[in-house]
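Asker: Below is the sequence, then the predicted model.
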Amino acid sequence: MKRFGLSWILGAFALLPVSAAFAQDECSEITSSLQVVPCSEAAKKTADNQLNTSYHQLMARLESQYLADPKLGEEYSATVKESQRAWIKLRDTNCAVEAFEIEAGKPAYVGVVNNCIASMSQERSAYLDKIAPDGVSGTNASCPSQDFVQFLPAFSAKAESQQRLTALAVKILVLKRTSDPGRFLPEITAEPGASLTFPLMAAIQGRSETVQIETVDDTHMNVVDKRAGNSDIKIFNFAKKSCWALVGIEDWSLSERELIAPARAGMSRAENLCYQRAEGLGGLGFLEQYRLTAELIEASLENYVCAAESGDPEASLSAARLSLSQMAPQLETSKVEALFKAASTTASGALGYATFFCNGNSTDYNGPCLHPEEAEREVIRAVSMGSTDAMDYLGSSFENGQLGTKDLSRALACYQLSAAKNTPQGLDGVKRLVSQGSESIKASHCL
């Protein structure tokens, strides 16, 4: 896995898909063969997420229940780990057998394997949930409701009800800084339910777009709480025992204690923290491994915009590019132009500003350059700052007339500047133009 950085994000935008998963309602009824693979992938991912949750919740229960005999608890946990590794191998080989008579790689093959994995993972989750059960202090008599929609408001209403209906061992997920600066990864631990600080969630009353209930299966529910914004999302995992019980908390925020001291000159402390959150949350989102991919990328954009209030060119360029990536909400045109203008003090920013002058605030514009004179001015500025990408861009523009002027001699001169720095695009451009026509092209001047 690579660290999420500016150079990587700029190069990756054109290659990333808009979405990797179908919405749940699109898969409630399969009516087209085109739904088979994406819906099976969605089912597999949901089941894998729940299996991961059930496994870590079991580890949390064992740690909590064997505090008096940690050695025995470690032996129990080691046995479970060995069993889980063996089961994963069994699952994968079983599903290969199930799809054996279908040609590998075909949509039908992928669909069968994915659905097989989803089904076996669901069964395994249920099995793990039954190992070392801890129960909750609530009984059937004191259970607010077996209907989760009615249970949730009663659970969240008071600290006392939350404490009473929380499992004895709870899986806790938090984001932790890694040894790679700017990179964060989820870390899962176990906590005794009694040691948590209640209330864990604010009271929930009625329907809200910022509080989403996800049905995993008949005995598992997730509550995605976005009331504090995309930079502070929490997911609460519930399992059905004698009553519904809170068994896991996922905190997808980056706390200040995980961030380094402000380091970017020209930024206030708050803007520095925004920049670090933008890098960290975006890095997690662009891995596309977690259920909150879209929210994490949106949070990254929000934090880049916050950091860009300082006028920092890197933060400004990252915000503008991310807005045009189709992976985050698109900012209004005046805001995008202001961001590119602030970024244009750097070579990459000037080149980005040039593409904005050509394409405007559009993610799919395919016509002639809208403002060729302004675009050429910014590309020339980028070339003067040593950008080989700008040299190649300007060479291509002179070669094909993209900015209104077709001049092969200037194109060759620009490619030669790039080739002198041993870039593949520059070398290819020189070779292509030198080999054209019966009369050799002589380079004049790039700038």
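Answerer: Happy to help now that I have it.
Asker: can we go C-alpha only for contacts and neighbour counts from here?
Answerer: OK.
Asker: which residues sit against whichever strand or helix holds Ile297?
Answerer: Element membership of Ile297, judged by DSSP states H and E, is helix 293-308. By C-alpha atoms under 8 Å, 6 or more residues apart in numbering, the residues outside helix 293-308 that reach it are 230-231, 267, 271-275, 277-282, 284-287, 315-316, 318-319, 322-323, 327-329, 339.
Asker: Kindly give a single PyMOL line that selects the buried subset of these.
Answerer: In PyMOL, this line selects whichever of the contacts of helix 293-308 come out buried by 16 or more other C-alpha atoms under 10 Å:
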select buried, resi 230+231+267+271+272+273+274+275+277+278+279+280+281+282+284+285+286+315+316+318+319+322+323+327+328+339
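Asker: Out of the contacts of helix 293-308, list just those in helices.
Answerer: The subset of the contacts of helix 293-308 located in helices under the criterion DSSP state H comprises 271-275, 277-282, 284-285, 315-316, 318-319, 322-323, 339.
Asker: hey, where'd the helices end up in the stretch 101-250 of the chain?
Answerer: Remark: helices assigned in the stretch 101-250 of the chain by DSSP state H, counting those that start in this stretch are 107-129, 148-156, 159-164.
Asker: Same list (these) but as a markdown table, adding distance to Gly386 and mean neighbour count.
Answerer: Formatted as a markdown table, the entries for these read as follows, by distance: least, C-alpha to C-alpha, whole Å; neighbours: other C-alpha atoms under 10 Å:
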| stretch | distance to Gly386 | mean neighbour count |
| --- | --- | --- |
| helix 107-129 | 47 | 20 |
| helix 148-156 | 58 | 18 |
| helix 159-164 | 60 | 18 |
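Asker: mind giving me TSV with those and columns for distance to Pro424?
Answerer: Output for the helices of the stretch 101-250 of the chain, formatted as TSV (distance: least, C-alpha to C-alpha, whole Å):
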stretch	distance to Pro424
helix 107-129	37
helix 148-156	59
helix 159-164	61
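Asker: Looking at the ones you listed, which is nearest to Met385?
Answerer: Counting by C-alpha to C-alpha, Met385 lies closest to helix 107-129 out of the helices of the stretch 101-250 of the chain; the figure is 49.2 Å.
Asker: So what touches the closest one?
Answerer: Applying C-alpha under 8 Å, 6+ apart, the set of residues contacting helix 107-129 from outside is 36-37, 40-41, 43-48, 50-51, 54-55, 58, 91-92, 95-96, 98-99, 102-104.
Asker: now those: which count as buried?
Answerer: Of all the contacts of helix 107-129 considered here, the ones buried according to neighbour count by 16+ other C-alpha under 10 Å are 36-37, 40-41, 43-48, 50-51, 54-55, 58, 91-92, 95-96, 99.
Asker: okay, pairing it with this:
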Amino acid sequence: MNRFFAVPSCGMTTHRLNQWLSIALLGIGLCTSAFASTGQQCPANNFADFVKIFSSDSAVQKAFTESPIKATHVVAEGNIPKVVVRSVKHLPADELSVLSAESAAASNLAIGITFPNRVVVRDQQGAFLKIFVFKHSDCWVLNSVEDWTLEAVMDDVARTDRPSPGERELKKGVMFDRLVNKASGESGVSLYAAALDSYVDGARKGSAQAAVAAAGISLSGQAPRLPNEQILELMNQAFQSNPDDGVFLSLFYCDEGEYGDHKACIDPQKSMATLENAAQRGSTHALLRLGDVYETGTVVAADLPRAMACYREANKTENKSGPAAVERLLARGVIADSSIVCIGAGHTQ
């Protein structure tokens, strides 16, 4: 068989002419592509079609996998995860089995094609993540496998005698988040998604910290956006454990995570009720936010004397922002009136 596959209808008669015309015509799409090193005909030039064939045909996998191939995985080095990149002659025998739809389904894995050249295999708990990267010349060729699965690493770096519920998942999410800096921009998208999955799993298992982390990374735009109902559920879970998270929740009641043009607060009653609840439970951050709300009139009508009361109340436990705010209002001629209280204004509009 010729080194380059040629389509007979292209009219080539000699071996050298075959080679030259095949290369030339491939460039303008008039002949069938081929894999130069094996003579194997390219099964498809459309990436999605190619992946479908590649994932289920071991002969195609063998023919269209580069050798040597770049392999990336994460190991534990002391208490720190380390990314190791190697050039290997052959992949392990079962490395590509997860690309099979049947194998993936049996392991509760999802296979996603990320154009232009990646296949991402992952679960929904942040427990499994592999990225298969292809390049295209005459045909698609697998030239890199990135294994970001962290379960074995977690056994080494997150060892705790008595972990709290969801603690392992929280730490795993943080690890994924930090590993983004070690990955390409394209792979970083998948790592952020795995971080979100880990946080959500941690929240499901009882971690309030994981709950606020899940809501935060989702709203940041780095990870996929969760439905508003789920974000509210996560924020409320965090708020029940930590009153300071009430500020985060109150903001979401106003803007639902849309940070564009200044608009009227969507639900001022729930926003204010959350802030007051948080302040009553001891959150200085909530007191400062209440002062800001009454000073600026962004949620309810401006009420400078009440803003002063909130800032003065915050002064009892906060020695920087509170005093500065009090001085600012004093400079505007606002009188500190001890008969006016911060919490319990009871009016919204």
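Answerer: Done, it's in. As the structure is a computational prediction, the values presented were derived from the model and not from experiment.
Asker: re the thing from before, which residues in structure 2 does the helix holding Ile297 of structure 1 align to?
Answerer: The counterpart of helix 293-308 of structure 1 in structure 2, counting by TM-score structural alignment, spans residues 188-203.
Asker: can you pull the buried residues of that stretch?
Answerer: For stretch 188-203 of structure 2, using 16+ other C-alpha under 10 Å, the buried residues are 188, 190-203.
Asker: just stretch 349-357 of structure 1 next, same as before
Answerer: Applying a neighbour-count criterion of 16+ other C-alpha under 10 Å, one finds 349-357 buried in stretch 349-357 of structure 1.
Asker: Over to stretch 147-156 of structure 2?
Answerer: Result for stretch 147-156 of structure 2 [16+ other C-alpha under 10 Å]: buried residues 147-150, 153-154, 156.
Asker: Let me know the closest of the residues you listed to Val326 of structure 2.
Answerer: Proximity of those to Val326 of structure 2 was ranked by C-alpha to C-alpha; the top entry is Met154 with 47.6 Å.
Asker: For the helix or strand containing the closest one, name the packing helices and strands.
Answerer: Counting by DSSP H and E, the element that carries Met154 of structure 2 is helix 151-157. Using 3 or more C-alpha pairs under 8 Å, 6 or more residues apart in numbering; DSSP states H and E as the contact criterion, the elements in contact with helix 151-157 of structure 2 are strand 65-77, strand 80-88.
Asker: for these, which one ends up most surrounded?
Answerer: strand 65-77 (a mean of 17; mean count of other C-alpha atoms under 10 Å).
Asker: Now that one on structure 1. Mean distance?
Answerer: With both structures laid over each other, strand 65-77 of structure 2 and its partner residues in structure 1 are 3.3 Å apart on average (mean C-alpha distance after the TM-score superposition for structure 1).
Asker: Name the nearest residue to Ser338 of structure 2, sequence neighbours excluded.
Answerer: Once its chain neighbours are removed from consideration, Ser338 of structure 2 has its nearest residue in Ala309; the separation is 7.4 Å (C-alpha to C-alpha, 6 or more residues apart in numbering).
Asker: Contacts only, for the residue mapped onto the one you found from structure 1.
Answerer: Using TM-score structural alignment as the criterion, the counterpart of Ala309 of structure 2 in structure 1 is Ala413. With contacts defined as C-alpha under 8 Å, 6+ apart, the neighbours of Ala413 of structure 1 are 395, 443-446.
Asker: Let's see that with 6 Å instead.
Answerer: Going by C-alpha atoms under 6 Å, 6 or more residues apart in numbering, Ala413 of structure 1 touches 443, 445-446.
Asker: tell me which of the buried residues of stretch 188-203 of structure 2 is nearest to Leu142 of structure 2?
Answerer: Closest approach to Leu142 of structure 2 among those (C-alpha to C-alpha): Ser190, at 18.4 Å.
Asker: Tell me how far the closest one lies from Pro43 of structure 2.
Answerer: Plainly put, Ser190 of structure 2 is 28 Å away from Pro43 of structure 2 if you go by C-alpha to C-alpha, to the nearest Å.
Asker: cool, and Val51 of structure 2?
Answerer: According to C-alpha to C-alpha, Val51 of structure 2 stands 10 Å off from Pro43 of structure 2.
Asker: And for Ile335 of structure 2?
Answerer: 80 Å.
Asker: try Lys270 of structure 2
Answerer: In this structure, Lys270 of structure 2 lies at 58 Å from Pro43 of structure 2, with C-alpha to C-alpha as the measure.
Asker: same question, Gln209 of structure 2
Answerer: In this structure, Gln209 of structure 2 and Pro43 of structure 2 are 48 Å apart, going by C-alpha to C-alpha.
Asker: Pro227 of structure 2 now?
Answerer: For Pro227 of structure 2, the distance to Pro43 of structure 2 equals 40 Å [C-alpha to C-alpha].
Asker: Please identify which of those two sits among more neighbours.
Answerer: Pro43 (20 against 9; other C-alpha atoms under 10 Å).
Asker: tell me the contacts of that one?
Answerer: In this structure, Pro43 of structure 2 makes contact with no residue, judged by C-alpha under 6 Å, 6+ apart.
Asker: Could you check how far it is from Leu91 of structure 2?
Answerer: The spacing between Pro43 of structure 2 and Leu91 of structure 2, counted by C-alpha to C-alpha, is 21 Å.
Asker: Show me what Pro243 of structure 2 aligns to in structure 1.
Answerer: Aligning on TM-score structural alignment places Pro243 of structure 2 opposite Ala347 in structure 1.
Asker: Please name the residues that touch the closest residue to that match other than its chain neighbours.
Answerer: Among residues not flanking Ala347 of structure 1 along the chain, Ala382 sits closest, at 4.3 Å (C-alpha to C-alpha, 6+ apart). By C-alpha under 6 Å, 6+ apart, the contact list for Ala382 of structure 1 reads 347, 350-351, 390.
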